[in-house]
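*Asks:* Below are the sequence and a predicted model for it; my questions follow.
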Amino acid sequence: MENIRTIIADDHQLFITGLRSILGDSDQYEFDVVALAHDGDELMEKLKLYIPDFLILDLNMPGKDGLDVLKLVRKENRDLKILTLTMYDDSKIVKSAFKTGTDGYVLKNEGKEGLLRGIHEVLEGKTHLGEGVRLNEELVTNSGVTIERFISPYEDRFIKKYNLTKREIEILRLITQALSNKEIAKELFISDQTVSVHRKNIMRKLGVSNTAGLIKLAYDNSLV
């Protein structure tokens, strides 16, 4: 298995112990935890000293604001794979984390399988959004009429760039609200199969391979 030099940045020792145990259960990677950091300043020092492949970062640590730490980390190392693992589920913080440079965002109450899935996807170069994480503060539905009437300049450029239909934009915005195919179908009065076809077409046009990638791209282009 591929060896992954890893740093864990968290100030709760009990949680770190449990996390190391979970990393040891991976059947795809061998995680070598080369260092631990308990605050932002210590993390910056350890990053320079150990040059890891992968960082697991809690946003709630003593000292510097977690998002400021993330920004500094990304500035120092553009290629480092970063998974944010935190209790913060506020949509504004989630959005800021992705904008600042995290590759994945998982809540600490995520189960072992979900956490490992997120870790593996980040290491594979994908964007991961964990269970229960949303980029919108609440579930808000958007009819085709609403989208057409209140379309922003950002959306207009996005639609033209990727050649998306109005229906695809409508479905994309519902996807960003963490709705399943079944829920989207019910909202739009269409079949699950039709939603599935649209979802695949949207992924193909946008060049992404999973739902988290769709959500990140939509956020980056000010659609949510």
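*Replies:* Yep, it's here.

*Asks:* from here on, contacts and neighbour counts on C-alpha atoms
*Replies:* OK.

*Asks:* mind checking how far Glu168 is from Leu47?
*Replies:* 42 Å (Cα to Cα, to the nearest Å).

*Asks:* More neighbours: which of those two?
*Replies:* Taking neighbours as other Cα atoms under 10 Å, Glu168 and Leu47 compare with Leu47 leading, 21 against 17.

*Asks:* Quick check: what element follows whichever strand or helix holds the more buried one along the chain?
*Replies:* Under the criterion of DSSP states H and E, Leu47 resides in helix 40-50. Remark: after helix 40-50, the chain's next helix or strand is strand 54-57, criterion DSSP H and E.

*Asks:* ok, residues contacting that following strand?
*Replies:* With contact meaning Cα atoms under 8 Å, 6 or more residues apart in numbering, strand 54-57 is reached by 4-10, 80-86, 123.

*Asks:* So which of those are in strands?
*Replies:* 4-9, 81-86 (DSSP state E).

*Asks:* Could you turn the buried ones of these into a ChimeraX selection?
*Replies:* A single ChimeraX command selects the buried members of those (16 or more other Cα atoms under 10 Å):
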select :4,5,6,7,8,9,81,82,83,84,85,86
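
*Asks:* Among the ones in strands among the contacts of strand 54-57, which one sits closest to His198?
*Replies:* Checking the ones in strands among the contacts of strand 54-57 against His198 by Cα to Cα gives Leu83 as the nearest, at 29.3 Å.

*Asks:* Check it against this one:
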Amino acid sequence: MITGASGGLGAALASHYAAPGRSLLLWGRDHDRLERVAAACRAAGATVVVRRLDLSDIAAAVAAVEADDAAAAIGVALLVAGAGDVRAPGDIVEDAAQIAHLGLVNFVAPSSMAAALARRMVQRRTGTIVLVGSAAAFHALPFAAGYAGSKAGLLRFADALRLSVIDRGVRVTVVSPGFIDTAAGRKSPGPRPFLLQPADAAARIARAAERGRAHSIFPWPFAVLRWIDRLLPAMARDRLLRALTPPQD
């Protein structure tokens, strides 16, 4: 199962997994792009089922994933769908509605779906859940507080869920990539160092899932930046983050 399959990273993951004898359940919002991704996966020999759904409707998303799992047990779930955004030009603080949307799509929806799947996988004593976070979760980004905060919540939830099911045959992996060359990723202001292509990021995510990694951070410089953020004195860290913040106008 792959959510966000109509987006750049989700489509790359679908392509990575598409092969003869493999069954894919692809979720996405954009009907036309989702159908194109599904067609490409079928051409590669995979059996494909699609579902079009907006994850901001949490109750519908949870009901749908439970129904899909009941119809055919999901062995690997990659919860990729998310939203990225920054504060509007001229704003000091992000719009409240934007914060609410990012919290729903980046944290509440994938966490709720992961919990619903984990309960069912525990009963079968097998399954893998992969939650796609972001290296932004490691930093208090003044220009993207909603995005960084929602991904930080997802990271902590994933770790807690992993500990809950680790002895029940279910594996939970969270990945924290840096910049990926997708339409959503291009919204990020300023330079995007160590930019990854979606196919490369998809291969890294699949490898982390296969190895049962608890947390995979890539490319490696973002792991180093995480430690720098932790080790810097608070005043120095704050000064650095404020210096990196794009101007308000």
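*Replies:* Sure thing, it's come through. The shown structure was predicted, so the numbers you read here are calculated from the model rather than taken from an experiment.

*Asks:* Can you pull the TM-score for these?
*Replies:* Aligned and superposed, the two chains score 0.43 in TM-score terms (TM-score structural alignment, normalised by the length of the first structure); 141 aligned residues with a Cα RMSD of 4.5 Å.

*Asks:* which secondary structure elements does the helix holding Leu47 of the first structure contact?
*Replies:* If you count contacts as 3 or more Cα pairs under 8 Å, 6 or more residues apart in numbering; DSSP states H and E, helix 40-50 of the first structure packs onto strand 29-37, helix 66-76.

*Asks:* change it to 7 Å
*Replies:* strand 29-37 (3 or more Cα pairs under 7 Å, 6 or more residues apart in numbering; DSSP states H and E).

*Asks:* packing partners for the top helix by length along the first structure?
*Replies:* When the first structure is parsed with DSSP state H, its longest helix is helix 192-206. Judged by 3+ Cα pairs under 7 Å, 6+ apart, helix 192-206 of the first structure is in contact with helix 181-188.

*Asks:* buried set for the helix it packs on?
*Replies:* When neighbours are counted by 16+ other Cα under 10 Å, the buried residues of helix 181-188 of the first structure are found to be 181, 184-185, 188.

*Asks:* now for that helix, which elements pack on it?
*Replies:* helix 192-206.

*Asks:* What residues of the helix it packs on count as buried?
*Replies:* Buried residues in helix 192-206 of the first structure (16+ other Cα under 10 Å): 192, 195-196, 198-199, 202-203, 206.

*Asks:* Let me have the residues you listed in CSV, extended by distance to Leu217 of the first structure.
*Replies:* Listed next are these as CSV, based on distance: Cα to Cα, whole Å:
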residue, distance to Leu217 of the first structure
Asp192, 23
Val195, 19
Ser196, 19
His198, 16
Arg199, 14
Ile202, 11
Met203, 10
Leu206, 8
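
*Asks:* ok, so of the residues you listed, who is nearest Gly18 of the first structure?
*Replies:* Nearest to Gly18 of the first structure among the buried residues of helix 192-206 of the first structure is Met203, at 35.4 Å by Cα to Cα.

*Asks:* The helix or strand hosting Phe98 of the first structure to helix 66-76, inter-axis angle?
*Replies:* Counting by DSSP H and E, the element that carries Phe98 of the first structure is helix 91-100. With axes from the mean of the first three to the mean of the last three Cα atoms, to 10 degrees applied, the angle from helix 91-100 of the first structure to helix 66-76 works out at 10 degrees.

*Asks:* For helix 91-100 of the first structure, list every residue counted as buried.
*Replies:* 94-95, 97-98, 100.

*Asks:* helices or strands up against it?
*Replies:* Counting contacts by 3+ Cα pairs under 7 Å, 6+ apart, the secondary-structure elements packed against helix 91-100 of the first structure are helix 66-76.

*Asks:* Which secondary structure elements does the helix it packs on sit against?
*Replies:* helix 91-100.

*Asks:* What's the first helix or strand after the helix it packs on?
*Replies:* Criterion used, DSSP H and E; the element after helix 91-100 of the first structure is strand 104-107.

*Asks:* Counting by contacts, list what that next one packs against.
*Replies:* Secondary elements touching strand 104-107 of the first structure (3+ Cα pairs under 7 Å, 6+ apart): strand 81-86, helix 112-123, strand 128-129.

*Asks:* so which of those is the most packed in?
*Replies:* Highest mean neighbour count among those (mean count of other Cα atoms under 10 Å): strand 128-129, with a mean of 26.

*Asks:* Return the longest helix in the second structure, judged by number of residues.
*Replies:* The second structure, longest helix under DSSP H: helix 145-165.

*Asks:* any idea where the helices of the second structure begin and end?
*Replies:* Using DSSP H, the helices found in the second structure span residues 8-17, 31-43, 58-71, 96-103, 109-124, 145-165, 198-211, 221-231, 234-244.

*Asks:* JSON lines please, covering those helices and showing mean neighbour count and distance to Val130 of the second structure.
*Replies:* As requested, the helices of the second structure are exported to JSON lines (neighbours: other Cα atoms under 10 Å; distance: least, Cα to Cα, whole Å):
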{"stretch": "helix 8-17", "mean neighbour count": "23", "distance to Val130 of the second structure": "12"}
{"stretch": "helix 31-43", "mean neighbour count": "18", "distance to Val130 of the second structure": "20"}
{"stretch": "helix 58-71", "mean neighbour count": "15", "distance to Val130 of the second structure": "14"}
{"stretch": "helix 96-103", "mean neighbour count": "16", "distance to Val130 of the second structure": "18"}
{"stretch": "helix 109-124", "mean neighbour count": "20", "distance to Val130 of the second structure": "9"}
{"stretch": "helix 145-165", "mean neighbour count": "21", "distance to Val130 of the second structure": "9"}
{"stretch": "helix 198-211", "mean neighbour count": "18", "distance to Val130 of the second structure": "7"}
{"stretch": "helix 221-231", "mean neighbour count": "14", "distance to Val130 of the second structure": "19"}
{"stretch": "helix 234-244", "mean neighbour count": "13", "distance to Val130 of the second structure": "29"}
